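# After the sequence you'll find the predicted model.
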Amino acid sequence: MRWTPALERPDLLAEPVAAALRALPAEDAAAVLVAEIDPDVADTAALVASSDVTLEESANCVLVGGRRDGEQRVAAALVRGTDRADVNGLVKRALDVRKASFLAREDAVSASGMEFGAITPVGLPDGWRVLVDGAVAGLPRAVVGSGVRRSKLALPGALLARLPGAEVHDGLGRPA
């Protein structure tokens, strides 16, 4: 994979992702790289099998929601590729809802402005919580979606933990 500064290749980014990167402090934006990939290998297992990206440095972002007092509460959960988000435990408690579930595909795509299978915590709507597993926050390099299936982002886990709405939660990821 050929990694280049993400802001030099806005054609490889969903518009909300590009806008979020432009809004970052210059030193943070410079730390975000993008690589073009075959959309057929956008899923974590396929990417790991076809590139030098490891499962341990891959990070998956899922959108989860639940209702409380008639209010829809939505969050992104970011865990390592080796793990699954603890939706029925930690995520449910963090959202303070009775039941948490993955957003429907159509809802996830329309609300995020990103392609399904490429949703990333970078550039999510204002006010959304981003629950980051402590293991992801500690990665020197985390590989995440770019908002489009034809590329991936690489950035320090610590930067993911500083994104707008980000909250670090140890134990968010459970071994798959």
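Cool, got the structure. Numbering: from 1, shown residues only.

# From here on, just use CA atoms for contacts and neighbour counts.
Fine.

# what residues are up against E57?
80-81, 136, 139, 141-143 (Cα atoms under 8 Å, 6 or more residues apart in numbering).

# farthest pair in those?
Using Cα to Cα, the two most remote members of the contacts of E57 are G81 and R141, lying 12.9 Å apart.

# and here's the other structure:
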Amino acid sequence: MRSPLGTFDDAAPASDRLADLPAPVADAVRDWRGDVPVEQLLYVDTEPEWADTATFVEHYGAELLATSANCVVVAGKRGGETTLAACVVPSAARADVNGAVRRRLGARKASFAPVDTVIGLTGMEHGGITPIGLPADWPVLVDSAVADLPYVLIGSGRRRGKLIVPGKALAELPGAVVVDALA
């Protein structure tokens, strides 16, 4: 199958590659309920040592930067309570953690969540976090620029492999909210 992004030779429906995904991501794909057909969620095999954005676009093509998104997990704190939330922003931008994200979470303070916490709670690998398959009680804040993309390249839950999905599929995830100027 030809990939709608980049020059990946081995694009396949993610539902056909469940063994390549960590359990929570595979479960989310298996149980997909969005308006976007599950067949439009694609998996492409990529080298794990090239998972980070700058290295990825260096090896797979600079044009992918415009259609890639990163998923970062933020911890918002208020009154002794901590809320974890995923933020999906264009790879060429940074999440506005202390502005838009903090306000959206109603937090006094917001910062990137500790890596060990994120890995432990998601079952995903650092450098491959994806909004698909996150804990159901986490808000998923999706930058409107990402939601508007016909297709977006995101992590697969592992450093090896990426998912290519319609931007609107991310807006349909459980707990998802599209936010203008999240980055």
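Perfect, thanks for sending it. Note that the structure is predicted; figures quoted are calculated from it, not measured.

# Would you pull the TM-score for this pair?
Once the chains are laid over each other, their TM-score by TM-score structural alignment, normalised by the length of the first structure reads 0.94; 173 aligned residues with a Cα RMSD of 1.2 Å.

# Which of the contacts of E57 of the first structure fall in strands?
Counting by DSSP state E, these place 80, 142-143 in strands.

# In the first structure, what residue spans correspond to helices?
Applying DSSP state H to the first structure gives helices spanning 15-23, 26-30, 44-50, 92-95, 105-112, 134-137, 157-160.

# mind checking how far the second one is from the chain centre?
When you say that, I think you mean helix 26-30 of the first structure. Distance of helix 26-30 of the first structure from its chain centroid, counting by Cα atoms, centre = their mean, to the nearest Å, is 18 Å.

# And the strands in the second structure?
Applying DSSP E to the second structure gives strands spanning 12-13, 42-44, 69-78, 81-90, 109-112, 140-143, 152-155, 162-165, 176-179.

# related to what we said a few turns ago, closest one to A14 of the first structure out of the ones in strands among the contacts of E57 of the first structure, please.
For those, the nearest to A14 of the first structure is V143 (15.9 Å; Cα to Cα).

# how close does the closest one get to A118 of the first structure?
Shown here: V143 of the first structure relative to A118 of the first structure, a distance of 11 Å by Cα to Cα, to the nearest Å.

# quick one: which of the two has more around it?
Remark: of V143 of the first structure and A118, V143 carries more neighbours, 28 against 23, as counted by other Cα atoms under 10 Å.

# That one maps to what in the second structure?
The alignment partner of V143 of the first structure in the second structure, by TM-score structural alignment, is L153.

# Closest to the geometric centre of the first structure, which residue is that? Let me know.
Centroid check for the first structure by Cα atoms, centre = their mean gives T120 as the closest residue, at 3.1 Å.

# Apart from its neighbours in sequence, what residue is nearest the counterpart of it in the second structure?
Alignment of T120 of the first structure against the second structure is given by TM-score structural alignment, with T130 as its counterpart. Nearest residue to T130 of the second structure in three dimensions, chain neighbours excluded: G155, at 4.8 Å (Cα to Cα, 6 or more residues apart in numbering).

# Pretty sure the one you found sits against K162.
Yes: using Cα atoms under 8 Å, G155 of the second structure is in contact with K162, at 4.8 Å.
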